[in-house]
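*Asks:* here is my input; please provide its structure:
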Amino acid sequence: MSDVDAVVLVGGKGTRLRPLTLSTAKPMLPTAGVPMLAHLLSRIQAVGIRHVVLGTSYLAETFASHFGDGSALGLELEYVVETEPLGTGGGIRNVAPYLRGSEVMVFNSDVLAGTDLAAVVGTHRETEADVTLHLVRVPDPRAFGCVPTDADGRVQAFLEKTDDPPTDQINAGCYVFRREVVDSIPAGRPVSVERETFPGLLEAGARVSGHVDATYWRDLGTPFDLVDGSADLVLGRAPSDALPGPIGQALILKDATVASDATLLGGSTVGAGAVVGAGARLDGALLFDGAVVGEGAVVERSVLGAGARVEAGATVSDSVVGDRAVIGERCELRDGMRVWPDVVLPAGGVRFSAGV
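*Replies:* Got it, this is the predicted structure:
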């Protein structure tokens, strides 16, 4: 696989993940103790791919600042900045001058998956495809566009979301391209692979193959998917070689302080320098660096941004607390509440809730 290039699209602004992405690029959000992108890079390295090109845009400088040239990961990383949004296809075409091999494996950066990457490339080669898509079977495909295939594994169509999907196969955000197909994508303008490139290939009679499986897969596009994906990594449900500690009910990072009688469950992560007070309870919680959970407070299925504080006796459930925000004593946050950075909610048993 050293002859295959990898391209990772990391340019999106992550608007669905606000307020977490107001100051952090989506792929750099802490996920089970490391940036989201680190889990994908570990899987790329493990399969033997060495040359990786990152297509960046929003907060582009943060990627190189953290990962450098990739040598610490056993990779060679290059960075290409989009000066204007180009979409998935345009982003792939934009990095074409940096590619070296005859095959290119492309990844969406906000997907956590467990598929066998070598097997996806194997399907591409065995079927002599122009493009191969990883398709994953999901229990409820109604929230996604569906991709039916025939008995020979040829993709038949790209269908929009529907309440009556004809297949349980969805686009999993991982593709293998012949280099010539990448070069054929129009340059210098926005292009969607889902709406333009792939349908155009079908119309032209190209071979578009599907590699279908039912492995672990999760789109980390919302804060609540981020929380669940992080918990799955800590619990060992999702695979990653980048986890900075053993799998289990909780992951506690360097210099964090956890009271001896605190309860940590559900794949919670306690970020570096974070504090969990006496009698506090975390269940499926994601605490960024420096977050504080006071005595007797409860945080469940929620994320606390860097330096955020949940004061004594407060409850945060299915909610998002931005960087440095403060949830006052005995407050309750529930039902999809999002608290913006630096906001201070008063003490006194007030309940806040909001749909997302």
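*Asks:* okay, CA-based contacts and neighbour counts for the rest of this
*Replies:* Will do.
*Asks:* wait, Leu135 sits on Ser209?
*Replies:* No: Leu135 lies out of contact with Ser209 (C-alpha atoms under 8 Å); the separation is 9.7 Å.
*Asks:* distance of the closest residue to Val344 other than its chain neighbours from Ala256?
*Replies:* Ranked by C-alpha to C-alpha, 6 or more residues apart in numbering and with sequence neighbours excluded, the top spatial neighbour of Val344 is Val326, at 4.6 Å. Taking C-alpha to C-alpha, to the nearest Å as the measure, Val326 and Ala256 are separated by 19 Å.
*Asks:* these two - which one has more neighbours?
*Replies:* Val326 (25 against 17; other C-alpha atoms under 10 Å).
*Asks:* second input sequence below; structure requested for side-by-side comparison:
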Amino acid sequence: MKALVLSGGAGTRLRPITHTSAKQLVPVANKPVLFYGLEAIADAGITDVGIVVGDTAEEIREAVGDGSRFGIQVTYIPQDAPQGLAHAVLISRDFLGDDDFVMYLGDNFIVGGITGLVDGFRDARPDAQILLTKVPDPRAFGVAELDEEGRVIGLEEKPEVPKSDLALVGVYLFTPAVHEAVRSIGPSRRGELEITHAIQWLIDQKHDVHSTTISGYWKDTGNVTDMLEVNRAVLETVDPCEDGTSDEVSEIIGRVRIETGAQVVRSRIVGPAIIGAGTVISDAYIGPYTSVSEGCRIEDSEIEYSIVLRGSSITGVRRIAASLIGRGVEVTPSPRSPAAHRLVLGDHSKVQISS
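*Replies:* Model prediction:
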């Protein structure tokens, strides 16, 4: 069995971060989202992995390499433009061959991995298996319609009027039957080859399509709100450690990881939180659910429920919350404008001005 990981999207909902960085490499608890998916694939016993890449191909290649650090072997598959998930399958035909495969969206996050799902697929081996979860607003997702016995009878991509609240999670399992399906469909109204249309083609052709509804934690990390929520969930599981240093007047409270070379001086850190290697925290407050990446400096400032990327500095800022701060950013107080009163007063006026 192989894996196909999609890492070619533009990440428009995470701009301006994704103007200069691949959305799949934005870190959660100081580790890129993509790495969690690759680790889940390796844990499921899959070692032959194709990664579909687009405009950020070089950055993805530099971060992942040949895959050996994850225990996998990586083949990179270039995609000229993001033309839909089914298009990614279409252009990956030579890599996939006639093997079964799991397709994993590189910006998705699933707590608990996919080992159980993959094992179940190997045992039952339907032509396709989809993962579903209930969401409050399914209009932003592919949506599945099930019959009374729980069988998939219809799929629709981002419907204006959803037929259910069951959204497709970004993990799919296929036999080679899907290759005929992706060749048989045309572009949607969005101009893309939709994987929902390919799976619907399989259903219409009486192929065996299974679904699994999960109640565990899943997020599409395509926007800042979801990215911060995933960061919160991961930090809840972080083991505390202090490989860096903190002075005797600093307070380290709760589940806090201070990585090698980091320094905490005259500061208070309330976990769960993670402080990256070589980062300096001085005269500052780091609140819960905050990830500060490597090589940062936070001085005379307060920050909580936020993600700070590599090489950034925050100095003299009273409180930052629910924020995603990119690489090499400098955050400082704005200069105070001189106070002045502009007056036009008639003769013999009396004016009182507070000093």
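*Asks:* superposing both, give me the TM-score.
*Replies:* The TM-score (TM-score structural alignment, normalised by the length of structure 2) is 0.79; 320 aligned residues with a C-alpha RMSD of 3.0 Å.
*Asks:* the residue nearest to Val344 of structure 1 -> structure 2?
*Replies:* Using TM-score structural alignment to pair residues, one finds that Val326 of structure 1 aligns to Glu330 in structure 2.
*Asks:* do you know how far that match is from Arg15 of structure 2?
*Replies:* Separation of Glu330 of structure 2 from Arg15 of structure 2 (C-alpha to C-alpha) stands at 18 Å.
*Asks:* please apply the same query to Gly154 of structure 2.
*Replies:* Gly154 of structure 2 is 33 Å from Arg15 of structure 2, where distance means C-alpha to C-alpha.
*Asks:* likewise Glu160 of structure 2?
*Replies:* Spatial separation of Glu160 of structure 2 from Arg15 of structure 2 under the definition C-alpha to C-alpha is 25 Å.
*Asks:* what about the residue nearest to Gly97 of structure 2 when sequence neighbours are not counted, neighbour count?
*Replies:* Of all residues not flanking Gly97 of structure 2 in the chain, Pro176 sits nearest, at 7.9 Å (C-alpha to C-alpha, 6+ apart). Pro176 of structure 2 has 16 neighbouring residues, counting by other C-alpha under 10 Å.
*Asks:* check contacts around the equivalent of Pro176 of structure 2 over in structure 1.
*Replies:* With TM-score structural alignment as the criterion, the equivalent of Pro176 of structure 2 in structure 1 is Arg179. When contacts are counted by C-alpha atoms under 8 Å, 6 or more residues apart in numbering, Arg179 of structure 1 touches Gly101, Ser102, Glu103, Val104.
*Asks:* which of Glu160 and Arg15 of structure 2 has more neighbours?
*Replies:* Here Glu160 of structure 2 and Arg15 are compared on neighbour count by other C-alpha under 10 Å; more neighbours surround Arg15, at 15 against 10.
*Asks:* what does the more buried one correspond to in structure 1?
*Replies:* Using TM-score structural alignment to pair residues, one finds that Arg15 of structure 2 aligns to Arg18 in structure 1.
*Asks:* residues contacting that match?
*Replies:* Applying C-alpha under 8 Å, 6+ apart, one finds that Arg18 of structure 1 lies in contact with Pro223.
*Asks:* please enumerate the strands of the stretch 1-150 of structure 1.
*Replies:* In the stretch 1-150 of structure 1, the segments counted as strands under DSSP state E, counting those that start in this stretch are 4-9, 30-31, 34-35, 51-56, 76-81, 103-108, 111-113, 131-137.
*Asks:* go through those and name the closest to Gly279 of structure 1.
*Replies:* Across the strands of the stretch 1-150 of structure 1, the minimum distance to Gly279 of structure 1, taken as C-alpha to C-alpha, is reached by strand 30-31, at 24.9 Å.
*Asks:* what's the single longest strand in structure 1?
*Replies:* Here the longest strand in structure 1 is taken by residue count, with DSSP state E as the criterion, and it is strand 169-178.
*Asks:* average gap between that strand and structure 2?
*Replies:* Overlaying structure 2 shows strand 169-178 of structure 1 at a mean distance of 0.9 Å from the equivalent residues (mean C-alpha distance after the TM-score superposition for structure 1).
*Asks:* buried ones in the helix or strand just after that strand?
*Replies:* Proceeding N to C from strand 169-178 of structure 1, the next assigned helix or strand is helix 179-184, under DSSP states H and E. Along helix 179-184 of structure 1, the positions that meet the burial threshold by neighbour count (16 or more other C-alpha atoms under 10 Å) are Arg179, Val181, Val182.
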